[in-house]
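In: from the sequence below, what's the structure:
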Amino acid sequence: MIKGTIHSIESMGLVDGPGIRVVVFFQGCKLRCAYCHNPDTWAERGGGTEISAEELIKKILRFKPYFSKSGGGVTFSGGEPLLQPEFLIECLKLCRENGIHTALDTAGYGLGNYEEILNYVDLILFDVKHIKKEKYKELTLSNIDESLKFLEVAQRLEKKMWIRHVVVPGITDSEEHLEELSKYIMTIKNVEKVELLPYHVLGVNKYEIMNINYRLKDVKPMNKEYTKKWQDKINESLKKRQGS
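Out: Next up, the predicted model:
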C-alpha cells in the first residue's frame, strides 16, 4: 500500500481547473518562490498528513456526485505533487479507474518519471515562474532546467495545458515582460488558456508565524484590472492561433 503526505484537501475548488474540483494539496516543495503564500507546504518531512492512495480516493469519491455534474474532477496541487511520484501515480491510476478527470497543478520541478505520471493526467496547470533563467533563479532560488525537462515531456506527449503566471509589481508586471511571456506561450503546443494571477499578500502572516523572512514585504498587491487586461490580450492571441 503506497502512502503519501498531503497538506490539506479542498472539497469545492472553483479556480483550479474546469468545473467544481476536489483539490488535494501535496506536502513538500523544493522551490522557494518569493511570493509563495503557502510556506507551510515546503517541508517534505515533519509536516502534513500521511495517507494511502486508496484512502485518499475514498475521500474524493464522496464528492463525485457534485463535481461530475459540473465537468469537474480532482486537481493535485501543492507544494509540488511531482516530489511524490509513486504516490501520485497510484492516485492518478485510481482516479482513471473511477472515471474521475485529473488535473496536475505543477511547476514541473520534480524527481523525473514524468512520462509515466503524465500518461494518467488529463490536464496540466503549468506554473511558469519566469521565462528567463537568471530571473527564475532569483525568484525561486532554483534553476529553470528541471521545469524545462518536464515541459519537454508534456509537449512530446501532447498533453492539454493551462498556463499560470503570477504577476508581481516590479518583477513580472512590465509590458516588455508580458509581451515576451505571450510570445513564449505561443511556442507551447496544446495550451487551452492562460491565467495571470495578481500577486497578493494573504499569506504573509504565515511567514511571521513560521519565523521565515518574507522577501517581498514592501511589495503592494498587484492591480487586478491591469492583470486582467493582459490575460485577455494573451488569451485573444491564443484563440487566433487555435483558429488558424
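In: every contact and neighbour count from this point should use C-alpha atoms.
Out: Fine.
In: what residues does the longest helix anywhere in the chain touch?
Out: Secondary structure assigned by DSSP state H gives helix 224-243 as the longest helix of the chain. Helix 224-243 is touched from outside by 167, 178, 182, 186, 191-198, with contacts defined as CA atoms under 8 Å, 6 or more residues apart in numbering.
In: show me the strands in this protein, by range?
Out: For the chain, the strands defined by DSSP state E cover 3-13, 21-26, 49-52, 73-77, 101-106, 123-127, 161-167, 191-198.
In: now render those strands as CSV, adding mean neighbour count and distance to residue 239.
Out: Shown next, in CSV, are those (neighbours: other CA atoms under 10 Å; distance: least, CA to CA, whole Å):
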stretch, mean neighbour count, distance to residue 239
strand 3-13, 19, 26
strand 21-26, 26, 25
strand 49-52, 14, 41
strand 73-77, 28, 25
strand 101-106, 26, 22
strand 123-127, 22, 18
strand 161-167, 20, 13
strand 191-198, 19, 9
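In: is it possible to get those out as TSV so that each row also shows distance to residue 241?
Out: Formatted as TSV, those follow (distance: least, CA to CA, whole Å):
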stretch	distance to residue 241
strand 3-13	30
strand 21-26	29
strand 49-52	43
strand 73-77	27
strand 101-106	24
strand 123-127	19
strand 161-167	15
strand 191-198	10
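In: which one of those lies nearest to residue 83?
Out: Among these, strand 21-26 comes nearest to residue 83, with 8.8 Å by CA to CA.
In: any idea how far the closest one is from the middle of the chain?
Out: In terms of CA atoms, centre = their mean, to the nearest Å, the centre of strand 21-26 is found 11 Å from the chain centre.
In: following up with a second sequence; could you model it the same way so I can compare the two?
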Amino acid sequence: MGTVKGRIHALETGGMVDGPGIRFVAFLQGCPLRCLYCHNPDSWAVGKGREMTAQELVDEAWKYRTYMKASGGGITLSGGEPLFQPEFVLDVIRIAHEKGMTVAIDTSGYGNPERVRNCLDEADLIILDIKTALAEKHRDLTGITAERPRAILEYLKQSRKPLWVRHVVVPGLTDSRENLEALKEILTDIPSLEKFEFLPFHKMGEEKWEQEGLLYKLGGTLAPDQGFMDRISEDFRRAGIPM
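Out: This is a model prediction of the structure:
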C-alpha cells in the first residue's frame, strides 16, 4: 500500500470550498469530459502533470494536519476527473484513513461503476458535479453521454453515501426551466444529500483554452444575473433541498 502512482495536475492547501473545513486539495490529471465551460482544460491530457505515489501525496497533506483537524477538514481529490485514476484514489483513501484523515472525492461521476465502487464506498464524502439534468443534452455540453454519470448517481443513492451536489448555471445551456425542474426532481430523490450548491458560470479559464490551442465557444456568454441565481436558490430551498 502506498506505492500506486498517480498523475497530479496541481495541489492546493487551505481550500475552503471543496468539502467541509480546511482542505488539502489534489487536482488529479486526466479527464475524459470536454465541458464547454471547463476552466482547467490543461488538466485533460492523461500524460501531463506531476507523478506522485499515494504515500507521497498523503505525506504532503499530513504537513497541514493541524489546520485540517481543527476545522473538521481533510483531503479532497478533485480533477480533472479523479475516478479516471481509481487505483491511485483508493490507495490515497486507505493511507489517509490509517492516519486519521478523511477524504472527499469531487467527481463528475464518470467512471466504470465496477472499477470505482471501492473508491465510492471508502471515501468519506462524495461531491458530485451534475453537468445537466437532461440526459439528451449531456453529450453536447460535456462530449460524453449521461450513461456513466447516471449509473454512478444511482449507486450513490442506493449506498446512502454522504453526498454534496453542485451544478454550474450557464446562460443558454443549463438555466432553462426544463433543466432546473429535472434537476430538482433528481435532488429530492437522493436520501443522503447533505448539501446542494448552484455555481455561476465564469470565464476565468478562457485564457487556458487559448494556451492549449483550443476554441473557446462561450466567449460571448455572460455570467448569470445574481437576481436569477438568488431566485432559483430560494426555489430549491422551498422544495426542501439543503443549500
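In: drop the TM-score for these two in here.
Out: The TM-score (TM-score structural alignment, normalised by the length of the second structure) is 0.94; 239 aligned residues with a CA RMSD of 1.4 Å.
In: residue 150 of the second structure -> the first structure?
Out: With TM-score structural alignment as the criterion, residue 150 of the second structure lines up with residue 148 in the first structure.
In: ok, now which ones touch the closest residue to that match other than its chain neighbours?
Out: Spatially, and ignoring its direct neighbours in sequence, residue 148 of the first structure is nearest to residue 108 (7.5 Å; CA to CA, 6 or more residues apart in numbering). Shown in contact with residue 108 of the first structure (CA under 8 Å, 6+ apart): 82, 126-127, 146-151.
In: just the buried ones among the residues you listed, please.
Out: Buried subset of the contacts of residue 108 of the first structure (neighbour count, 16 or more other CA atoms under 10 Å): 82, 126-127, 146-147, 150-151.
In: can you check which part of the first structure stretch 123-132 of the second structure sits on?
Out: Matched against the first structure by TM-score structural alignment, stretch 123-132 of the second structure falls on residues 121-130.
In: right, and residue 205 of the second structure touches residue 42 too?
Out: No - counting by CA atoms under 8 Å, residue 205 of the second structure stays clear of residue 42, with 9.7 Å between them.
In: so which residue is smack in the middle of the first structure?
Out: The residue lying closest to the centre of the first structure (CA atoms, centre = their mean) is residue 105, at 3.0 Å.
In: can I get the contacts of residue 108 of the first structure in a markdown table including distance to residue 12 of the first structure?
Out: Below are the contacts of residue 108 of the first structure laid out as a markdown table (distance: CA to CA, whole Å):
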| residue | distance to residue 12 of the first structure |
| --- | --- |
| 82 | 23 |
| 126 | 21 |
| 127 | 21 |
| 146 | 31 |
| 147 | 29 |
| 148 | 31 |
| 149 | 32 |
| 150 | 28 |
| 151 | 28 |
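In: sorry, back to before: nearest to residue 89 of the first structure, of the contacts of helix 224-243 of the first structure?
Out: residue 191 (23.1 Å).
In: show me what the match of stretch 123-132 of the second structure is in contact with.
Out: 16-17, 92, 101-108, 136, 139-140, 159-166, 172.
In: let's see it at 6 Å
Out: Residues from elsewhere that reach stretch 121-130 of the first structure (CA atoms under 6 Å, 6 or more residues apart in numbering): 102-107, 136, 160-165.
In: equivalent analysis for stretch 74-83 of the second structure, please.
Out: 23-31, 43, 68, 101-107, 111.
In: ok, now with 7 Å
Out: Contacts with stretch 74-83 of the second structure, where a contact means CA atoms under 7 Å, 6 or more residues apart in numbering, come from 18, 22-31, 43-44, 68, 89, 101-108, 110-111, 116.
In: for stretch 155-167 of the first structure, same thing?
Out: Outside stretch 155-167 of the first structure, the residues within contact range by CA under 7 Å, 6+ apart are 122-129, 173, 189-199, 222.
In: tell me the counterpart of residue 195 of the first structure in the second structure.
Out: Checking TM-score structural alignment: residue 195 of the first structure goes with residue 197.
In: excluding sequence neighbours, find me the nearest residue to that match.
Out: For residue 197 of the second structure, the closest residue by CA to CA, 6+ apart turns out to be residue 166, at 4.9 Å.
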